[in-house]
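Engineer: have a look at this prediction, sequence included:
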Amino acid sequence: MLKRKTMNVKALICFLFCFSAMVSFAQDGKDAWESTRIPELVLAFTKTEGWRHKSIEKGVKTLRELGRENGFIVLQTETAADFNPENLKNYKLVVFLNTTGNVLNTQEQAAFKNYIAGGGAFLGIHAATDTEFDWPWYNKLVGAYFNGHPNDPNVRKATLTVTDATHPATAHLPKSWERTDEWYNFKSIDPNIKVLVTLDEGSYEGGTNGNYHPIAWYHENLGGRAFYTGGGHTIESYDEPLFRTHLLKAMLWCFKRDSE
């Protein structure tokens, strides 16, 4: 588990930009210098106060791989004190990767709320919905709360239905997408989310949401872009090409790099 003090993010950005620009210049000449852009920074928050998923480290590794391949940089933290105005303003996206329980205090919550209101972006993966149950604003941000899952086994095969293939995070997916994961049931589903993918409860046992069982959605209701996907419980999830692209395209959408 990673513990760290708040880093000097501005210095890191400067170093990375200068390094990438020099490399590009050396390889491609003057035009490359002019076209080099500062990479987006992503904060992957993995603090847990409840169940801790074994897939967290694999998830962070996957996000970092996607970043190296697509021009953004992922920094991991489990230090809630990093949720302060001075630090958060450096990030284009904050990812709650299998967080659980109450992970932010009142001051940190206020900083995060202001970050989103100011146009910051949020991506929740799997247990992000098993987080901050006593914070109504977070319910609206993440879109729903965890309400149990099938047991014995908790991981099982199910069929997902893509209900909106116009979004970048679902455009590559088949209409009927069969995969294996731990399938959450939800409560307190916000009526303003825009659902992209639903679960077919007839394809597995243990679903409790009935005919309306969203599993991936997005919205822009609180000032910035927000996306949630229910996949990502298993280590194996992060090796699936379709799921990896789903995550990547969700992140690029959060960056407003929609057309990539």
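Structural biologist: Nice, thanks for sending it over.
Engineer: could you use CA atoms for every contact and neighbour count after this?
Structural biologist: Noted.
Engineer: other residues contacting stretch 21-35?
Structural biologist: If you take Cα atoms under 8 Å, 6 or more residues apart in numbering as the criterion, stretch 21-35 is touched by Thr36.
Engineer: what sits against the nearest residue to Met251 once chain neighbours are set aside?
Structural biologist: Residue nearest to Met251 in three dimensions, not counting chain neighbours: Leu123, with 7.3 Å by Cα to Cα, 6 or more residues apart in numbering. By Cα under 8 Å, 6+ apart, Leu123 lies in contact with 93-96, 226-228, 250-251, 254.
Engineer: mind checking which helix or strand Leu123 is in?
Structural biologist: strand 121-125 (DSSP states H and E).
Engineer: quick one: distance of that strand to the chain centre.
Structural biologist: The chain centre lies 4 Å from the centre of strand 121-125; the measure is Cα atoms, centre = their mean, to the nearest Å.
Engineer: for whichever helix or strand comes after it, name the packing helices and strands.
Structural biologist: For strand 121-125, the following helix or strand on the C-terminal side (DSSP H and E) is helix 136-142. If contacts are counted by 3 or more Cα pairs under 8 Å, 6 or more residues apart in numbering; DSSP states H and E, helix 136-142 sits against strand 226-229.
Engineer: can you list contacts of the strand it packs on?
Structural biologist: For strand 226-229, with Cα under 8 Å, 6+ apart as the criterion, the contacting residues are 121-126, 141-143, 215-220, 250, 254.
Engineer: now the element after it, going C-ward?
Structural biologist: Immediately after strand 226-229, counting by DSSP H and E, sits helix 241-255.
Engineer: what's next to that next one, contact-wise?
Structural biologist: 40, 62, 66, 92-93, 121-123, 168-170, 172-173, 225-227, 231, 237-238, 258, 260.
Engineer: here comes the other one, which I'd like you to weigh against the first:
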Amino acid sequence: MAFGLCAAFAAVALVGQVGFAQQAAAPEKPLVCPPEGFSGGFTKGCPQRQFAYPSDIAAMMAALPDKAPATPQKVRRVLVLGRAVTWVHTSIPLAAKMVEYLGDKTGAWMTTITYDAADINPENLKQYDAVFLASTTGEFLDDPKDKPVTDIRRKALLDFVKQGKGIAGIHAATDCYHKTTRGATPEAAPILTGTWPEFNEVMGGFFKFHWVYPTLITVKIDDPKSPLTSMFPARGYEIVDETYTFAQDSYSRSKVHVLTSVNYAKMSAEDKAKEPANTKRTDGDYALSYIQRVGQGRVFYEAHGHDEKVYFSRPFVAHMLAGIQYALGDLPADDSPSTPASH
């Protein structure tokens, strides 16, 4: 999500009443879509751009690792899905091209990119070894006019990973299938609920809050021995991006193996105070990337990836390469659940 210009991108006319006489609806304001070159996020209603700018692709390609950390066990195929139903990130096409060019350069996999949820079906998924969710948002698999089709797609994705394949997701892949219900009073904490619990569990949690772009975040390396973090210095690193956090009860170290997290102790009091008090995590645990076993399959998730410039970082792109190879089953890694004591 991004809030700066988003309020200007969609407007809804209000119809009012005075006494018993209904007034005519105010003229609807024209939809203002992001100008060319805009980066960040915007609400639905504008066409979702499906191409990355050449300058961004060039900068991303300069950051590509020379080789993959693991040799593929066989020819691998990755399906990238970039459908966003609510918030649309301009970095989605670049994330998709990152996956494609990582596979092409290292030989680790072949890539197909789609923005059509209909491609998530049992027959089509048979040819793929992993699905990459590129900042998908909202009910990205659903057809609101066809529940049977929606049910088939949902089951296909869950069966895909449970039966031995992989899912990798970046940034808004956790901003899906959840809702917020206001508390009984203004002071009461809102109720955050996952609307597709099985998917929420597969992804390790769902979105609650973010520190807006550009916020400087110090990243802690929770598992410096993992092949998925070998590209980072053990002391951690700094990144400027939009940083997601998860609803208190949706994410837990007792379920996922945390690779990196926000070094909360190094955050300024000013930035800490930006998180709403009535939904603030009580454990100070803000995971950024993690892996987990789901049935016979594997899941990798990275919370950063909002802004295009993140994809220009060689260590970050190498982290994504390793994570996808883990999801494919080619890069073994300790994926046992972390424990609160290790934080």
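Structural biologist: Structure's in. What do you need? Treat the numbers as computed from the prediction; the structure is a model and nothing was measured.
Engineer: one step back: okay, the contacts of Leu123 of structure 1 in CSV with neighbour count and distance to Trp183 of structure 1 next?
Structural biologist: Converted to CSV, the contacts of Leu123 of structure 1 look like this (neighbours: other Cα atoms under 10 Å; distance: Cα to Cα, whole Å):
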residue, neighbour count, distance to Trp183 of structure 1
Leu93, 28, 25
Val94, 27, 23
Val95, 25, 20
Phe96, 23, 18
Ala226, 29, 21
Phe227, 27, 17
Tyr228, 29, 14
Ala250, 26, 19
Met251, 29, 22
Cys254, 23, 24
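Engineer: of those residues, which are still contacts in structure 2?
Structural biologist: Retained in structure 2 (both residues aligned by TM-score structural alignment, their matches' Cα atoms under 8 Å) from those: 93-96, 226-228, 250-251, 254.
Engineer: just those residues now: which is nearest Asn185 of structure 1?
Structural biologist: Nearest to Asn185 of structure 1 among the kept ones among the contacts of Leu123 of structure 1 is Tyr228, at 13.9 Å by Cα to Cα.
Engineer: now do the same for the closest one: its match in structure 2.
Structural biologist: For Tyr228 of structure 1, the aligned residue in structure 2 is Tyr301 (criterion: TM-score structural alignment).
Engineer: number of residues surrounding the nearest residue to its match once chain neighbours are set aside?
Structural biologist: Excluding the flanking residues, the one nearest Tyr301 of structure 2 by Cα to Cα, 6+ apart is Gly169, at 4.8 Å. Gly169 of structure 2 has 26 neighbouring residues, counting by other Cα atoms under 10 Å.
Engineer: and Gly169 of structure 2, what does it touch?
Structural biologist: Counting by Cα under 8 Å, 6+ apart, Gly169 of structure 2 makes contact with 132-135, 203, 300-302.
Engineer: let's have the contacts of Leu123 of structure 1 in a markdown table, adding distance to Val74 of structure 1.
Structural biologist: Listed next are the contacts of Leu123 of structure 1 as a markdown table, based on distance: Cα to Cα, whole Å:
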| residue | distance to Val74 of structure 1 |
| --- | --- |
| Leu93 | 9 |
| Val94 | 10 |
| Val95 | 9 |
| Phe96 | 12 |
| Ala226 | 17 |
| Phe227 | 17 |
| Tyr228 | 18 |
| Ala250 | 15 |
| Met251 | 11 |
| Cys254 | 14 |
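Engineer: look up how far Leu222 of structure 1 lies from the residue nearest to Met251 of structure 1.
Structural biologist: Here the distance between Leu123 of structure 1 and Leu222 of structure 1 works out to 14 Å (Cα to Cα, to the nearest Å).
Engineer: which residue ranges of the stretch 51-200 of structure 1 form strands?
Structural biologist: In the stretch 51-200 of structure 1, the strands defined using DSSP state E, counting those that start in this stretch lie at 72-77, 93-97, 121-125, 145-146, 155-162, 176-182, 186-187, 194-200.
Engineer: for the longest one, give me the average deviation versus structure 2.
Structural biologist: Strand 155-162 of structure 1: mean distance to aligned residues in structure 2 after superposition is 0.8 Å, counting by mean Cα distance after the TM-score superposition for structure 1.
Engineer: next one: the fourth one
Structural biologist: In the superposition with structure 2, the aligned residues lie an average of 0.5 Å away from strand 145-146 of structure 1, counting by mean Cα distance after the TM-score superposition for structure 1.
Engineer: number of residues surrounding the aligned partner of Val42 of structure 1 in structure 2?
Structural biologist: In structure 2, Val42 of structure 1 lines up with Val78, judged by TM-score structural alignment. Residues lying near Val78 of structure 2 (other Cα under 10 Å) number 26.
Engineer: check contacts around Val78 of structure 2.
Structural biologist: Remark: with contacts taken as Cα under 8 Å, 6+ apart, Val78 of structure 2 is in contact with 109-112, 128-132.
Engineer: aligned against structure 1, show me the partner of Val262 of structure 2.
Structural biologist: Mapped onto structure 1 by TM-score structural alignment, Val262 of structure 2 lines up with Leu199.
Engineer: same deal with Thr106 of structure 2?
Structural biologist: By TM-score structural alignment, Thr106 of structure 2 lines up with Asn70.
Engineer: what distance do you get for that match to Leu93 of structure 1?
Structural biologist: Taken as Cα to Cα, the span from Asn70 of structure 1 to Leu93 of structure 1 is 14 Å.
Engineer: next one: Gly224 of structure 1
Structural biologist: The gap separating Gly224 of structure 1 from Leu93 of structure 1 is 10 Å, by Cα to Cα.
Engineer: just Lys140 of structure 1 next, same as before
Structural biologist: According to Cα to Cα, Lys140 of structure 1 stands 17 Å off from Leu93 of structure 1.
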